[in-house]
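Q: okay, predicted coordinates and the sequence, questions at the end:
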Amino acid sequence: MLRMGSPAPSIKVGDWLRGEPLADFHPGKVYIAQFWATWCELCAAEMLELMQLQEKYKDSGLEVVGIAADEDAPTAVEARTKLDAWLAEKCPDLNHRIAFDFTGEMKKLWREPSFCVGVPTSFVVDRDGCIAFIGHPSQLGEVLPKVLNGSWRTSKKAKAADHERIATSEPLAREQALKKPMDDRFWAAVKLEDWKTALWAIEQGIALMPDDQLFHPANDHSRLPPAERFAMGKELSEHILALNPPQGDSPKFRSYPAVARYYHENGNNDRAIELVEVALTSLDGPEPIPAELKEQHLPHLLQALAKYRGASRGRYETGRRFDFSHRSHVARA
């Protein structure tokens, strides 16, 4: 298990897209190793935040290393081309290293032992070469100064946060490992345009986990032809709602947006709005949801809600308020 206090794993990457290669973590320096991907909508904003942190703390011994190990591309060459184009467009003034791995080695060394299932994910390595923090980059503003001055790893807050992260992340990681064979079958079927097998794979995943990560916003199912999407959409929507009904307590923030999208594309925007509102409410429990998951899914849900309201009424409705335990959100156009 990789957790706070563990020695930092090695850096084994195929190439460096930006900056000089880094073979080892040097004693006395603090490093942020951040996993990201071009398909991650949050990653562009987080990359800009990392650039600001690098500039702010460069004289304190900070070095930021971006790790691109999650590109969805048939070959390493195509993945690298996509990454180069993205970096040139989004971060022309990048001030830190970017490592590229297409072999899966960095995931095995870093993410799998730490139960990290998504991106962006930040690992902070302290001056002793040990892991000081694992989590969402939105937490770096609070954590990083304390790592730099040496007070973070020994604090009660850090220890509690590490225990909480493992308690919430380990079950998610095990679920993802359980679901991976079905994910692989689905995407293989999509590439072959074998829609019957793709439908079967989705149904198997939904039966296993009704709020399946197959419907994470990062997964784009729009590549399926419209006829197949509509045919699959009706059957899958009914299947999802039967397994995870609106009145139930199970989370709905992953799967319900996919169902809402089907209804929107089919012209039933009122039903789409209703389902997105249920998904928003489910972000606040009653089952505990990690704060980083709320931060990850909330923007997509609010964006979908505004879109469907606009389509339904010809204008975006304002003033609807959703209260969550950690903040209040207002859906505004």
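A: Nice, thanks for sending it over. This structure is a prediction, so every number in the text was calculated from the model and none was measured.
Q: from now on I want contacts and neighbour counts done on CA atoms only, so please keep to that.
A: Fine.
Q: Ala173 contacts Cys116, doesn't it?
A: Yes. Contact criterion C-alpha atoms under 8 Å: Ala173 and Cys116 qualify, at 6.7 Å.
Q: of those two, which one has the most company?
A: More crowded of Ala173 and Cys116, by other C-alpha atoms under 10 Å: Cys116, with 23 against 20.
Q: any idea how far Leu293 is from that one?
A: 12 Å (C-alpha to C-alpha, to the nearest Å).
Q: how about Arg320?
A: From Arg320 over to Leu293 the distance is 22 Å, taken as C-alpha to C-alpha.
Q: tell me which helix or strand comes right after the host helix or strand of Val278.
A: Using DSSP states H and E, Val278 falls within helix 269-282. As assigned by DSSP H and E, the chain's next helix or strand after helix 269-282 is helix 291-313.
Q: quick one: the helices in the stretch 1-150 of the chain?
A: Along the stretch 1-150 of the chain, the stretches classed as helices by DSSP state H, counting those that start in this stretch are 43-57, 76-90, 105-106, 112-114, 140-148.
Q: mind putting the ones you listed in CSV, distance to Met209 and mean neighbour count included?
A: Putting those into CSV (distance: least, C-alpha to C-alpha, whole Å; neighbours: other C-alpha atoms under 10 Å) gives the following:
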stretch, distance to Met209, mean neighbour count
helix 43-57, 27, 17
helix 76-90, 30, 15
helix 105-106, 27, 19
helix 112-114, 20, 18
helix 140-148, 32, 17
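Q: turn the ones you listed into a markdown table, columns for distance to Thr121.
A: Formatted as a markdown table, those follow (distance: least, C-alpha to C-alpha, whole Å):
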| stretch | distance to Thr121 |
| --- | --- |
| helix 43-57 | 10 |
| helix 76-90 | 18 |
| helix 105-106 | 13 |
| helix 112-114 | 11 |
| helix 140-148 | 11 |
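Q: so for Gly310, which of those helices sits nearest?
A: helix 43-57 (26.0 Å; C-alpha to C-alpha).
Q: correct me if wrong: Ala311 contacts Asn268.
A: No. Judged on C-alpha under 8 Å, Ala311 makes no contact with Asn268 at a distance of 9.8 Å.
Q: buried residues in the lengthiest helix in the chain?
A: Looking across the chain with DSSP state H, the single longest helix is helix 156-191. Judged by neighbour count (16 or more other C-alpha atoms under 10 Å), helix 156-191 contains these buried residues: 158-159, 162, 165-166, 169-170, 172-173, 175-176, 179, 182-183, 186-187, 189-190.
Q: okay, one more to line up with it:
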Amino acid sequence: MREILALLLFSMSFRSFAESKSIVLNNIDTLQNKNELRIGDPAPEVKVRWIKGKPVQKFEKGMVYVFEFWATWCGPCIKAMPHVTELAKKYAGKATFTGVSVWERGKPGQNINELVDKFVKDMDDRMGYNVAMDGIDGYMVKNWVEATGQTSIPATIIVDGNGKIAWIGQPMEMDSVLLQIIEGKFDSKGFAAKIAKSQESTFKGNKELEAQVAALKPIQDAIDSKDYGLAMKRYNSTIQADPSKKSFLFIAYYTSLIHLDPDQAYSDALRFKDSAMIQYAIVRVFSAEENLNKKFYAYAISYFEKQPNNFGFWPMSSAAYFNFGDVAKAVETLQKFIDWCNAAKAPPPAAYLEKEMDRLQRYKNVLEKK
């Protein structure tokens, strides 16, 4: 769930709704049928593709198991690997460490298994513990990461000597906890009470998001097929049945409106000028939709130029410049964003950045032909 949400947050901040919604809709199965795993519950089965080390076939009595969930694109995960290696050496014979690659992605046509295998090989001794990879069905994500309410990686889950979930957290924070679990001195009940509220909040949010996404999918399907009349019909039917979904579905509604009644869409943009949230949603649609009247792109550009230092607007403004016809400005703006990402301490997911780089190259190709 978290990887989907992380990508959604990045894409919905920086890109068109049509692009960002697909990240959730294409992974809708991962939003469904999730278990809820709490401290003290028996650890689920381990189903992975083993890459390195000794496979964990079952939980041996008295042995503590540390599962470290990571991805090749995750900077903080990579940063934590040497520390996890140190702990694995320190507690050899008392705790078994396994790094599980999850939410991996690559370029179209790229073999993800080969990508992960090469990464592990290149890391060599810096990953001095068992290494595995989640299957294509996402079993480990669904039954371990999401089931415990984890919302990001790196994520660490520790199984105690009785085969039960003892601790959930970050790899750089487990040192003292791990020792207590190994020695049988850790207060699991106290920890369970401490994180219960956070877990319940996450589980509730997961269910709410699932309902929102389920409502969006048929509307977006119609938009994808360019049947905007059907999209609007489905939107109206959904809102009539549940008005609370209006905000979540607004951009799908507005995307349909701009094709069905451009004059009304532009009029609404002027009418809601005092609403920051609605304006933001509107200019996202204006920027991304192609072959509109240039006044829509000019409107969006004017909005973005009033906030020139808001890096989150740069990808959208580059699209507005490109659709307006100012390709040079589109290239300049998107290049500035990519440079910012590469220099950031916590950059967007690699797959997202790769798509932006591909878009930049497309803009450059058009510019060269001018």
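A: Perfect, thanks for sending it. All values reported here derive from a predicted model rather than from experimental measurement.
Q: quantify their similarity with the TM-score.
A: Scored against TM-score structural alignment, normalised by the length of structure 1, the superposed chains reach a TM-score of 0.55; 231 aligned residues with a C-alpha RMSD of 4.7 Å.
Q: one step back: now the helix holding Val278 of structure 1: buried residues?
A: Neighbour-count burial for helix 269-282 of structure 1, with 16+ other C-alpha under 10 Å as criterion, is recorded at 269-273, 275-282.
Q: check stretch 250-257 of structure 2 too.
A: By 16+ other C-alpha under 10 Å, the buried positions in stretch 250-257 of structure 2 come out as 251-257.
Q: with stretch 25-36 of structure 1 instead?
A: Buried positions in stretch 25-36 of structure 1, judged by neighbour count with 16+ other C-alpha under 10 Å: 25, 29-36.
Q: so it aligns onto which residues of structure 2?
A: The aligned range for stretch 25-36 of structure 1 in structure 2 is 59-70, by TM-score structural alignment.
Q: endpoints of that stretch, how far apart?
A: Taking C-alpha to C-alpha, the first and last residues of stretch 59-70 of structure 2 lie 21 Å apart.
Q: stretch 56-75 of structure 2 now?
A: 26 Å.
Q: any idea how far that stretch is from the chain center?
A: In terms of C-alpha atoms, centre = their mean, to the nearest Å, the gap separating the centre of stretch 56-75 of structure 2 from the centre of its chain is 22 Å.
Q: list the contacts of it.
A: Here stretch 56-75 of structure 2 makes contact (C-alpha atoms under 8 Å, 6 or more residues apart in numbering) with 45-46, 77-78, 93-104, 116, 119, 145, 153-163, 171, 181-182, 346, 349-350.
Q: list buried residues within those.
A: By neighbour count, with 16+ other C-alpha under 10 Å, those hold 46, 77-78, 94-104, 116, 145, 153-163, 171, 181-182, 349-350 as buried.
Q: among those residues, which lie within strands?
A: In this view, those that belong to strands under DSSP state E are 95-101, 155-159.
Q: which of those residues lies closest to Tyr363 of structure 2?
A: Closest to Tyr363 of structure 2 out of those is Ser101 (34.1 Å), distances taken as C-alpha to C-alpha.
Q: now do the same for the closest one: its match in structure 1.
A: By TM-score structural alignment, Ser101 of structure 2 lines up with Ala68.
Q: which strands or helices does the one helix or strand Ala18 of structure 2 maps to pack on?
A: Here Ala18 of structure 2 sits within helix 17-25, counting by DSSP H and E. Applying 3 or more C-alpha pairs under 8 Å, 6 or more residues apart in numbering; DSSP states H and E, we find helix 17-25 of structure 2 packed against helix 2-14, helix 188-224, helix 276-288.
Q: right, so of these, which gets closest to Lys355 of structure 2?
A: Set against Lys355 of structure 2 and scored by C-alpha to C-alpha, those come closest in helix 2-14, at 10.6 Å.
Q: for Met4 of structure 1, give its distance to Glu63 of structure 1.
A: Counting by C-alpha to C-alpha, the gap from Met4 of structure 1 to Glu63 of structure 1 is 19 Å.
Q: for the aligned partner of Ala85 of structure 1 in structure 2, which residues are in contact?
A: Residue mapping for Ala85 of structure 1 onto structure 2 gives Lys118, with TM-score structural alignment as the criterion. Residues in contact with Lys118 of structure 2 (C-alpha under 8 Å, 6+ apart): none are found.
Q: for the one 5 residues further on, same thing?
A: Met123 of structure 2 makes no contacts at all, as judged by C-alpha under 8 Å, 6+ apart.
Q: filter the buried residues of stretch 25-36 of structure 1 down to the ones in strands?
A: Among the buried residues of stretch 25-36 of structure 1, the subset assigned to strands under DSSP E consists of 30-36.
Q: what's the closest of those residues to Met106 of structure 1?
A: Nearest to Met106 of structure 1 among these is Phe35, at 9.4 Å by C-alpha to C-alpha.
Q: so who does the nearest residue to the closest one once chain neighbours are set aside touch?
A: Leaving aside its chain neighbours, Phe35 of structure 1 sits nearest to Ile67 (4.7 Å; criterion: C-alpha to C-alpha, 6 or more residues apart in numbering). Contacts for Ile67 of structure 1 (C-alpha under 8 Å, 6+ apart) come out as 33-36, 98-101.
Q: ok, how many other residues are close to the alignment partner in structure 2 of Ile134 of structure 1?
A: In structure 2, the residue matched to Ile134 of structure 1 (TM-score structural alignment) is Ile168. When neighbours are defined as other C-alpha under 10 Å, Ile168 of structure 2 has 23 of them.
Q: how much space separates Thr121 of structure 1 from Phe133 of structure 1?
A: Using C-alpha to C-alpha, one gets 10 Å for the distance from Thr121 of structure 1 to Phe133 of structure 1.
Q: what does the host helix or strand of Ile206 of structure 1 rub up against?
A: When elements are assigned from DSSP H and E, Ile206 of structure 1 belongs to helix 195-208. Applying C-alpha under 8 Å, 6+ apart, the contact partners of helix 195-208 of structure 1 are 179, 182-183, 185-187, 189-190, 212, 214, 228, 232, 236, 239-240, 243.
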